[in-house]
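> Please find the sequence and the predicted model below.
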Amino acid sequence: MELRQRLIVGSLWIGVAALMAITVEPGVPSSVGGVARLFAVVMALFLAAVYVIDPWNVVSRVHVYN
């Protein structure tokens, strides 16, 4: 993936995290649903970081099949 494409996908994941963060109540989650929402926010931010930073060269790796 090119840098521009990675930045677009990363910004989409940040948008998903922002939308999910709206549903999370402030403070420590007291229910399973709250923990699941918080996990979804953290996972979306992690995926955004993977796409934008590409720390292990996973996203931009090109596979050539013959």
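On my side now, so go ahead. Numbers count the residues shown, from 1 in each chain.
> Going by C-alpha atoms from here, please, whenever you check contacts or count neighbours.
Noted.
> Which residue ranges of the chain form helices?
3-23, 32-53 (DSSP state H).
> In addition, the following structure is provided for comparison:
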Amino acid sequence: MARIPARTPPPDGGSLCADCSGVGRVRVAEVRRRLFIFWRTVTYVDSCWTCNGTGRVPRWKARR
């Protein structure tokens, strides 16, 4: 039984995702606060929500 991959690029080839610039992953920065001390840490790499991790979006969904 063949498994269909969850992250498939759009059928028409599409265009490069503007949010992650075709990488498919984005860095999510988290700001932590403790006792009036702020520090910003890049904690995890998340898959891009615009292109669902494929790096490409359909032409109708592409910006500009």
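Right, received. Where do you want to start? As the structure is a prediction and not an experimental result, all values here were calculated from the model.
> List the TM-score for the superposed pair.
Scored against TM-score structural alignment, normalised by the length of the second structure, the superposed chains reach a TM-score of 0.26; 39 aligned residues with a Cα RMSD of 4.6 Å.
> Please tabulate the helices of the first structure in CSV and include mean neighbour count as additional columns.
Shown next, in CSV, are those (neighbours: other Cα atoms under 10 Å):
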stretch, mean neighbour count
helix 3-23, 16
helix 32-53, 17
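> For residue 25 of the second structure, which non-adjacent residue is closest in space?
Nearest non-adjacent residue to residue 25 of the second structure, counting by Cα to Cα, 6 or more residues apart in numbering: residue 47, 4.3 Å away.
> Quick check, that neighbour in contact with residue 28.
No - here residue 47 of the second structure does not reach residue 28: they are 9.5 Å apart, not a contact under Cα atoms under 8 Å.
> of these two, who's got more company?
residue 47 (18 against 14; other Cα atoms under 10 Å).
> what about the more buried one, distance to residue 33 of the second structure?
Distance, residue 47 of the second structure to residue 33 of the second structure, using Cα to Cα, to the nearest Å: 25 Å.
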